[in-house]
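Engineer: Sharing a model prediction with you, sequence too.
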Amino acid sequence: MNILELSQQRFSARKYTAEPVSQADLDYILECVRLAPSAVNKQPWKFVVVRSEEAKSKLCQAYDREWFRSAPLYIVCMKNNKECWTRRYDDKPHGDIDVAIAIEHLCLAATERGLGTCWVCNYNTKIMSELLPSDDFEAVAIIPIGHIAEDCPRAEKKRKAIEEIVEEI
């Protein structure tokens, strides 16, 4: 499958089967994440795999949705605030951008392996920082990963026309 086909196939999956994600699939996905580019190659990130029932239960306190609880595993994507590259002209830190690039590698790699994902950023940050306390790292997103349930809702993929988003000068 090429990148266009992967991009067309990937959607925000919000219902998963109980089938576990294989170690081979997880290893493949994490290797794709590891190879993601970052500003000045700082790689200001950490990816926490949440698979145990105890850890999943704690994580669901930060984002308590029925569909979310159906995922067999989660990856909490974290940025290292002390290692982010900052643009010198306006002091813009690029940690969120770097982690977002790695997350999209994660989502497309999971899609390639026949798995579903969904970006979750609307979690309780206070609870999340209690679950994963750190002076250096901050959670950017939670990505549930799993085999997509047959009755998983799929919203129509609506995108702006190319003329609306591309400009030549």
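Structural biologist: Here it is on my side, so go on.
Engineer: make it CA atoms for all contacts and neighbour counts henceforth
Structural biologist: Will do.
Engineer: Please, where are all the helices along the protein?
Structural biologist: 3-9, 23-34, 53-62, 66-69, 95-112, 125-131, 162-165 (DSSP state H).
Engineer: Pick the most buried one from those.
Structural biologist: Ranked by mean neighbour count, these are led by helix 95-112 with a mean of 22 (mean count of other C-alpha atoms under 10 Å).
Engineer: Please compare the first structure with the one that follows:
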Amino acid sequence: MNFTGLAKKRCSIRSYQDKAIEPEKLQAILEAGRLAPTGKNHQPQRLLVIQSAEGLEKVAKAMHNANAYTAKTVIIACADVDDCWIRSFDGHRIEEIDLSIVTTYMMMEATEQGLGSLWVERFDPEIVREEFHLPENYAPVSMLCLGYANPEAVKSPERYDTERKPLTETVFYESF
């Protein structure tokens, strides 16, 4: 499948089957995150894989969502803020950009592996920090829910024909 086809196949899944992810599929997803580009190759990502019932309850607590979308695996994507590239012009530290790229790579590999995913930003970072004993220099940036999608949760790839703005509204050449 080409990249555009893969991108159209991917959709946000909020309902998963009661089926664990095979270790080799999880490894492929984590490897995709390892391959993701980061600012000046600092690789600040610190990925915490949660699969136990106890861990998933903690994730649900942090999301203020009783079932955490029923995902059987959640990756908490953290950044080591002491190991992030900083833009010299204005001192901007780019951990959110780096972790967004890493999470995107993992999300796309999950789709390639036949899994559903959901990128979650709605969580309480202090609960994550406390429940998972994050070191002080680790900032939780996002969570990636993973699992086998319930069939009714999967959306049609054709949805992009109507759900996305045309390029003429979002792309400009040389000047706005």
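Structural biologist: Received it, and whenever you're ready, just let me know what you need. None of the values given here were measured: they were computed from a predicted structure.
Engineer: thinking again about what came up before, using JSON lines, lay out the helices of structure 1 together with distance to residue 84 of structure 1.
Structural biologist: Formatted as JSON lines, the helices of structure 1 follow (distance: least, C-alpha to C-alpha, whole Å):
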{"stretch": "helix 3-9", "distance to residue 84 of structure 1": "28"}
{"stretch": "helix 23-34", "distance to residue 84 of structure 1": "16"}
{"stretch": "helix 53-62", "distance to residue 84 of structure 1": "25"}
{"stretch": "helix 66-69", "distance to residue 84 of structure 1": "30"}
{"stretch": "helix 95-112", "distance to residue 84 of structure 1": "5"}
{"stretch": "helix 125-131", "distance to residue 84 of structure 1": "19"}
{"stretch": "helix 162-165", "distance to residue 84 of structure 1": "28"}
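Engineer: For residue 81 of structure 1, which of the ones you listed is the nearest?
Structural biologist: Checking these against residue 81 of structure 1 by C-alpha to C-alpha gives helix 95-112 as the closest, at 6.9 Å.
Engineer: In structure 2, which residues correspond to that closest one?
Structural biologist: Aligning helix 95-112 of structure 1 against structure 2 (TM-score structural alignment) gives residues 95-112.
Engineer: what's the average distance of the longest strand anywhere in structure 1 to structure 2?
Structural biologist: Counting by DSSP state E, the longest strand found in structure 1 is strand 137-146. In the superposition against structure 2, strand 137-146 of structure 1 averages 0.5 Å from its aligned positions (mean C-alpha distance after the TM-score superposition for structure 1).
Engineer: contacts for that strand?
Structural biologist: The contact list for strand 137-146 of structure 1 (C-alpha atoms under 8 Å, 6 or more residues apart in numbering) reads 16-17, 19-21, 45-46, 68, 71-81, 96, 99, 110, 115-121, 125, 128-129.
Engineer: Buried members of these into PyMOL, please.
Structural biologist: The following PyMOL line selects those of the contacts of strand 137-146 of structure 1 that are buried, judged by 16 or more other C-alpha atoms under 10 Å:
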select buried, resi 16+21+45+46+68+71+72+73+74+75+76+77+78+79+80+81+96+99+110+115+116+117+118+119+128
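Engineer: Verify the stated contact: residue 95 of structure 1 with residue 78.
Structural biologist: No. Applying C-alpha atoms under 8 Å, one finds residue 95 of structure 1 not in contact with residue 78, separated by 9.3 Å.
Engineer: Now do the shared contacts for these two.
Structural biologist: Counting by C-alpha under 8 Å, 6+ apart, the common neighbours of residue 95 of structure 1 and residue 78 are residue 45.
Engineer: Let me see the contact set for the aligned residue in structure 2 for residue 70 of structure 1.
Structural biologist: Matched by TM-score structural alignment, residue 70 of structure 1 corresponds to residue 70 in structure 2. For residue 70 of structure 2, the contact set (C-alpha under 8 Å, 6+ apart) comprises 14-18.
Engineer: mapping those residues onto structure 1, which are still in contact?
Structural biologist: Retained in structure 1 by both residues aligned by TM-score structural alignment, their matches' C-alpha atoms under 8 Å are the following of the contacts of residue 70 of structure 2: 15-18.
Engineer: so which of those residues comes closest to residue 163 of structure 2?
Structural biologist: Distances from residue 163 of structure 2 to these, taken by C-alpha to C-alpha, are shortest for residue 15, at 21.0 Å.
Engineer: Let me know the distance separating that closest one from residue 156 of structure 2.
Structural biologist: Distance, residue 15 of structure 2 to residue 156 of structure 2, by C-alpha to C-alpha, to the nearest Å: 16 Å.
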